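> below are the sequence and a predicted model for it; my questions follow.
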Amino acid sequence: MSAQLRRNAITGQQDALDLALAEASTENKTVIIAMVNKAYVEGDDKSMLDLFLDSFWLGESTRDLVNHLLLVNVDQASYERCKFLRLHCYKLETDGVKFDSEEVYMSKEFVKMMWRRTLFLGQVLKRGYNFIFTDTDVLWLRNPFQRLSFNKNIDLQISTDRFNGNQWSESNPLNTGFYMIRSNKKTMSLFDLWYSRKNNSIGQKEQDVLNGILHGGVFKKLGLKVSFLNTLYFSGFCEDSKDIVAVTTVHANCCRTISAKITDLLAVVDDWKRFKRSGVSEISTFGNLTHKACAHSWGK
């Protein structure tokens, strides 16, 4: 490809991204972003994407949020599925690397895909958009905007694997599967620095590198104000919320395979449906969610 054709292709990608972001954005330039590939849109019975979208239908005050969801597709199959569902879709070029199969946790291709995601999300910030990034193994049971802070002094609100009780404590183990971030010079600098460490992080995923940046004092040097999200509301399989009346999202973290995530998330959905049928006064906790499939997935 000639230099001119390459420049034209890059410009076309930028134009497509600007259009996709504008179409999905709220009035205050905030977008919900999720990234999918073929493995996440196909399944024998129900795919991960199906389950993710089901949660918007089943959740409280979540249906309209789909209008602000941008699905970033890393292969043709997931892009076609997205268009079929009439969602906001963006086909991400991946420089000849194929990300169409299930990338098992911490495999080489998994790590590559996470870094490609980081690069892309940094570009979104540079276009002036705030966003919630969400993995598709996160159930949206209530509208998270009602729990997140709109204080402009808070740059990043990020989920944790286990919450230590203090939303400002940097000892909370962060999880990049769900977070809300503001577009400003500080966050753009963070993403530039974060991605710049890709080649010096062999054996680490992007989340590990961000955690190292946090504990290296870089957040403070950049002047970033970060809030860590309470697992009572932003729950996950690492540390379940026991309060079904309070829970907002449920993340299938601490789990290795797509099939295991789907199995155990379906159990959460069953509990949620039972709660919705019963009324608040009768049920206030989840059932005995043991996440057996996810526990067994580590032996595969």
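Arrived safely, thanks for sending. Residues are numbered from 1 along each chain as shown.
> could you use CA atoms for every contact and neighbour count after this?
Will do.
> and stretch 280-292, what's buried?
Using 16 or more other Cα atoms under 10 Å as the test for burial, stretch 280-292 gives 283, 285-287, 291.
> for stretch 168-175, same thing?
In stretch 168-175, counting by 16+ other Cα under 10 Å, buried: 170-175.
> which of the residues you listed fall within strands?
Taking DSSP state E, the ones among those that sit in strands are 174-175.
> could the buried residues of stretch 168-175 go into a markdown table alongside distance to Val245?
Output for those, formatted as a markdown table (distance: Cα to Cα, whole Å):
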| residue | distance to Val245 |
| --- | --- |
| Glu170 | 28 |
| Ser171 | 27 |
| Asn172 | 24 |
| Pro173 | 25 |
| Leu174 | 24 |
| Asn175 | 23 |
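> from the buried residues of stretch 168-175, which single one is nearest Glu80?
The closest of the buried residues of stretch 168-175 to Glu80 turns out to be Asn175 (Cα to Cα; 29.3 Å).
> surely that closest one is in contact with Gln207?
Yes - the criterion here is Cα atoms under 8 Å, and Asn175 meets it with Gln207 at 6.8 Å.
> here's the one I want to compare it with:
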Amino acid sequence: MEIKGNLRRFFVFLFELWLAATLVLVLLCVLANTGGSPEMPAAAEVCNCSQIGIASSRISEEVTGTSGNSNESSFADLAELLPKVATDDRTVIITSVNEAFARPNSLLVLFRESFAAGEKIAHLLDHVLVVAVDPAAFHHCRAVHPHCYHLKVDTMNLSSANNFMSEAYVELVWTKLSLQQRVLELGYNFLFTDVDILWFRDPFRHIGVYADMTTSCDVFNGDGDDLSNWPNTGFYYVKSTNRTVEMLRRWRAARARYPPNHEQNIFNYIKHELAAGLGVRVRFLDTAVFGGFCQLFRNDMARACTMHANCCVGLGNKLHDLRSALDQWANYTSPAPPEGRKKKSGGGGGDRRAGWSVPAKCGTPDKRG
């Protein structure tokens, strides 16, 4: 009888052990199906991208449907438009315009002309998405360009040529950043370029695969990996990864810490914390190749990829000096004899290391108007 009692207690113990294990397994399954780690940022959960930013269309659709922190409702039809514009590796070139920049004979015209005048880059226009921030700009864009997107901004009128750091200017650049975050969430890399930048050669040859973000500079110290370089986010590339989606989310959130300011200055303020806390890798582009009126003395036509009308206030001044730069480029690349090219380039030299003439209206405070 004692043996039977011991066996009975043993079988009861086994049953209780089996029941406890079963309950634990059921509980684990329920927890696994009800959510992820609460510490993971929502933006990092939604972008299922590879290290080089290439994702399948199915993954992009999943990102669209599950993004908790994105502004999906603010960017209607963007997901349908991006595949028509993107390169094979899911990269989109983005620029933005208002009515003043998009009207005939304004900046959008010069921007497009530079692709035609550049060295074997005309095909890149097929991958440019022009973001229009008012209805008139959208109308002008559709008259000259195949890929236009109307970004509706209800907070204020952005159609005029807004001066640097004006209220409308600041609103425009932050709206631009919000759209760029959405592009990353959809699984696309982007190269943003201000419309007051002329393109001469293919910039993608200078964008390394290891960096999360590659940006132009107002001032370049010679070391492309040095965070002390002063970035100019009028021209920058970001590949779509979990980290970069979170980077733009934090970048936009930092606006509340530094009001009122535009996104370029705030990125400069937080770039060290993004590198330290998020592991963001930033690469800075040499102003000798990605030039601008701020450091024109470093620019070399033989290496030039772009020319930016930075350090320049006033739409008329930008148009005048960008037209002059485009004419100098056309002269430099023409089959004219070296002597003629030297004479016409304003002292740039007849060899293949010609420089640019000094801007007539941009670059110094006394030429603002």
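Cool, the structure landed. Predicted model, so just to flag it, every value in this text is computed and none were measured.
> mind listing the strands for the stretch 51-200 of structure 1?
All strands of the stretch 51-200 of structure 1, identified by DSSP state E, counting those that start in this stretch, fall at 69-73, 88-91, 130-134, 138-140, 156-160, 174-181.
> for Phe219 of structure 1, find the nearest of these.
Among the strands of the stretch 51-200 of structure 1, the nearest to Phe219 of structure 1 by Cα to Cα is strand 156-160 (10.4 Å).
> what span of structure 2 lines up against that closest one?
Alignment of strand 156-160 of structure 1 against structure 2: residues 213-217, by TM-score structural alignment.
> with structure 1 overlaid, how far apart is the matching stretch on average?
Here the mean offset of stretch 213-217 of structure 2 against structure 1 after fitting is 0.4 Å, by mean Cα distance after the TM-score superposition for structure 1.
> that stretch: how far from the chain's middle?
Stretch 213-217 of structure 2 sits 9 Å away from the centroid of its parent chain (Cα atoms, centre = their mean, to the nearest Å).
> list the contacts of that stretch.
Identification of contacts with stretch 213-217 of structure 2 by Cα atoms under 8 Å, 6 or more residues apart in numbering yields 207-208, 229-239, 244, 280-287, 290.
> can you select the buried ones among those for me in ChimeraX?
Buried subset of the contacts of stretch 213-217 of structure 2, written as a ChimeraX selection, criterion 16+ other Cα under 10 Å:
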select :207,229,230,231,232,233,234,235,236,237,238,239,244,280,281,282,283,284,285,286,287,290
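> mind listing what's buried along stretch 73-80 of structure 2?
In stretch 73-80 of structure 2, counting by 16+ other Cα under 10 Å, buried: 75, 78-79.
> now stretch 157-170 of structure 1
Applying 16+ other Cα under 10 Å to stretch 157-170 of structure 1 flags 157-164, 167, 170 as buried.
> and the helices in structure 2?
2-33, 42-46, 57-66, 78-85, 99-102, 107-117, 135-144, 167-185, 242-253, 263-278, 315-333, 338-344 (DSSP state H).
> please identify the deepest-packed of the ones you listed.
Neighbour counts (mean count of other Cα atoms under 10 Å) averaged over each of those peak at helix 99-102, with a mean of 23.
> check contacts around the spatially closest residue to Asp212 of structure 2 that is not a sequence neighbour.
Nearest residue to Asp212 of structure 2, sequence neighbours excluded (Cα to Cα, 6 or more residues apart in numbering): Arg281, at 5.2 Å. By Cα under 8 Å, 6+ apart, the contact list for Arg281 of structure 2 reads 210-213, 275.
> now, of those, which are buried?
Using 16+ other Cα under 10 Å as the burial test, those include 211-213 as buried.
> returning to what we had before: ok, the buried residues of stretch 73-80 of structure 2 vs Leu31 of structure 2, which is closest?
Among the buried residues of stretch 73-80 of structure 2, and counting by Cα to Cα, the member closest to Leu31 of structure 2 is Ala79, at 32.2 Å.
> do you know how far the aligned residue in structure 1 for the closest one is from Leu92 of structure 1?
Under the alignment (TM-score structural alignment), Ala79 of structure 2 pairs with Asp18 of structure 1. According to Cα to Cα, to the nearest Å, Asp18 of structure 1 and Leu92 of structure 1 sit 13 Å apart.
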